[in-house]
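J.: Coordinates for the following, if possible.
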Amino acid sequence: MDTLQRLAIEAECSRLMTTFSLCTDTFDYDRALGLFVPDCTFQRADEVFEGLDGLRFVLNRRNPERITRHIVSNMLIDVEDETTATGQAYALVFGHVGALDEHGEAPLGAPDSLVIFNGGFTRTDEGWRIKTWRIDLSFRRKAA
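T.: Below is the predicted model of the structure:
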């Protein structure tokens, strides 16, 4: 594999990580599901969910009143070969439940948490997709 191929794979996998965060922030679950292979695995804390139905379950149980924004950074993608890659990124998570101000904005407070995304990626006929996704909590803001 040449350098351009490797860089293209890194870019596509990084885009998957960012797009998934944007989809969860905007409640665009159909688009989020399209980023994953049908036999995906999604893990958060001690919970493991299998397949798109499991992922749909996780997404649908999110509080629809909670606004979130994920700031994704420090992405590092390791390309194993032409069809397989892994990656890691940090996500700083801001959240708010409650009324917005007259401009439709949520008050800005300290971040709720810092998590680590761990992804496994595979090339399909439709392009690169997420095969495995694990979220590890690094820091959590303590309740006041």
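J.: Only C-alpha atoms from now on, for both contacts and neighbour counts.
T.: Noted.
J.: and the closest residue to Leu92 other than its chain neighbours, what does it touch?
T.: Nearest non-adjacent residue to Leu92, counting by CA to CA, 6 or more residues apart in numbering: Leu114, 4.5 Å away. Leu114 makes contact with 90-93, 137-140 under the criterion CA atoms under 8 Å, 6 or more residues apart in numbering.
J.: To compare with the earlier structure, here is another sequence to fold:
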Amino acid sequence: MTEEERRAIEQDCARLVIAYHVYVDNYDHEKVLSLFAEHAVVDHAVVGMIRGKAALAAYFDAKDTSTVAQHVMTNVLIDVIDDDHARGTAYWTAYISPAAALPAPMSGPAALGSYQDTFIRTPAGWKFHTRRVIGRFAASDRGSTTLLKGGAAAVEKVREKLGG
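T.: Below is the predicted model:
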């Protein structure tokens, strides 16, 4: 593999990491799902294992779209394994407000964490193969459970639906 090919893979995978939250924050779940391989697995810090695109769609359908959310991605580091596989790490900071009007009020981040990703080249291009969501910090008055319609009770329903 040439240096140019390696850099192209790094850029394609880093673009997936950034695109994920651009689409999530705009509640464009169809585009979010397009970033994942068909049999992708997400190990979510709140709801547990999510296996396959159908389960991912169910998770995104459960998200509360009445909130304003914005994620800031930093420290995106991609390591190319071979022509068809890569892995990466990225840090995220989530700002969430229950207000639907802009500009939404804020009092600081709702949560901070990181991702551990693996990527696979498919006929449609690079996709997430696995994604591990690691929550490192959460505001005590808001956080990941508020992202689902119905809060903590919704988390339990999503877990049941996903078999966990």
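J.: quick one: TM-score?
T.: With the length set by TM-score structural alignment, normalised by the length of structure 1, the two chains reach a TM-score of 0.93; 141 aligned residues with a CA RMSD of 1.3 Å.
J.: rewinding a little: most neighbours of all the contacts of Leu114 of structure 1, which one?
T.: Among the contacts of Leu114 of structure 1, Ala91 has the most neighbours (other CA atoms under 10 Å), with 24 neighbours.
J.: hang on, it packs against Asn118?
T.: No: here Ala91 of structure 1 does not reach Asn118: they are 10.8 Å apart, not a contact under CA atoms under 8 Å.
J.: I'd guessed Gln43 of structure 1 sits against Lys131; true?
T.: No: if you go by CA under 8 Å, Gln43 of structure 1 and Lys131 don't touch, sitting 11.5 Å apart.
J.: what residue of structure 2 matches up with the residue nearest to Leu92 of structure 1?
T.: The equivalent of Leu114 of structure 1 in structure 2 is Leu112 (alignment by TM-score structural alignment).
J.: By how much does the helix or strand in which that match is found deviate from structure 1 on average?
T.: In this structure, Leu112 of structure 2 sits in strand 111-122 according to DSSP states H and E. Here strand 111-122 of structure 2, set against structure 1 after superposition, deviates by a mean of 0.8 Å using mean CA distance after the TM-score superposition for structure 1.
J.: so how far does the longest strand anywhere in structure 1 sit from its counterpart in structure 2?
T.: The residue-count maximum for a strand in structure 1 (DSSP state E) belongs to strand 66-81. Superposing on structure 2 places strand 66-81 of structure 1 at an average distance of 0.6 Å from its equivalents, by mean CA distance after the TM-score superposition for structure 1.
J.: Just the angle for that strand relative to strand 113-124, thanks.
T.: Computed by axes from the mean of the first three to the mean of the last three CA atoms, to 10 degrees, the angle separating strand 66-81 of structure 1 from strand 113-124 equals 50 degrees.
J.: Who has more neighbours out of Gln43 and Lys131 of structure 1?
T.: Lys131 (22 against 17).
J.: quick revisit: so which other helices or strands are in contact with the longest strand of structure 1?
T.: helix 3-25, strand 84-97 (3 or more CA pairs under 8 Å, 6 or more residues apart in numbering; DSSP states H and E).
J.: And for the last one, what's in contact with it?
T.: So that's strand 84-97 of structure 1. Applying CA under 8 Å, 6+ apart, the external contacts of strand 84-97 of structure 1 come out as 9, 13-14, 17, 65-80, 106-107, 109-123.
J.: redo that, cut-off 6 Å
T.: 65-79, 111-122 (CA atoms under 6 Å, 6 or more residues apart in numbering).
J.: and what of the longest one?
T.: In this structure, residues lying in contact with helix 3-25 of structure 1 by CA under 6 Å, 6+ apart are 32, 68-69, 77.
J.: Now for those residues, which sits with the most neighbours around it?
T.: Ranked by the number of neighbours (other CA under 10 Å), the contacts of helix 3-25 of structure 1 place Ile77 first, at 23 neighbours.
J.: quick one: it and Met17 of structure 1, what's the gap?
T.: Taking CA to CA, to the nearest Å as the measure, Ile77 of structure 1 falls 10 Å from Met17 of structure 1.
J.: hmm, back to that, for the longest strand of structure 1, which residues meet the burial criterion?
T.: Neighbour-count burial for strand 66-81 of structure 1, counted by 16 or more other CA atoms under 10 Å, picks out 67-70, 72, 75, 77-79.
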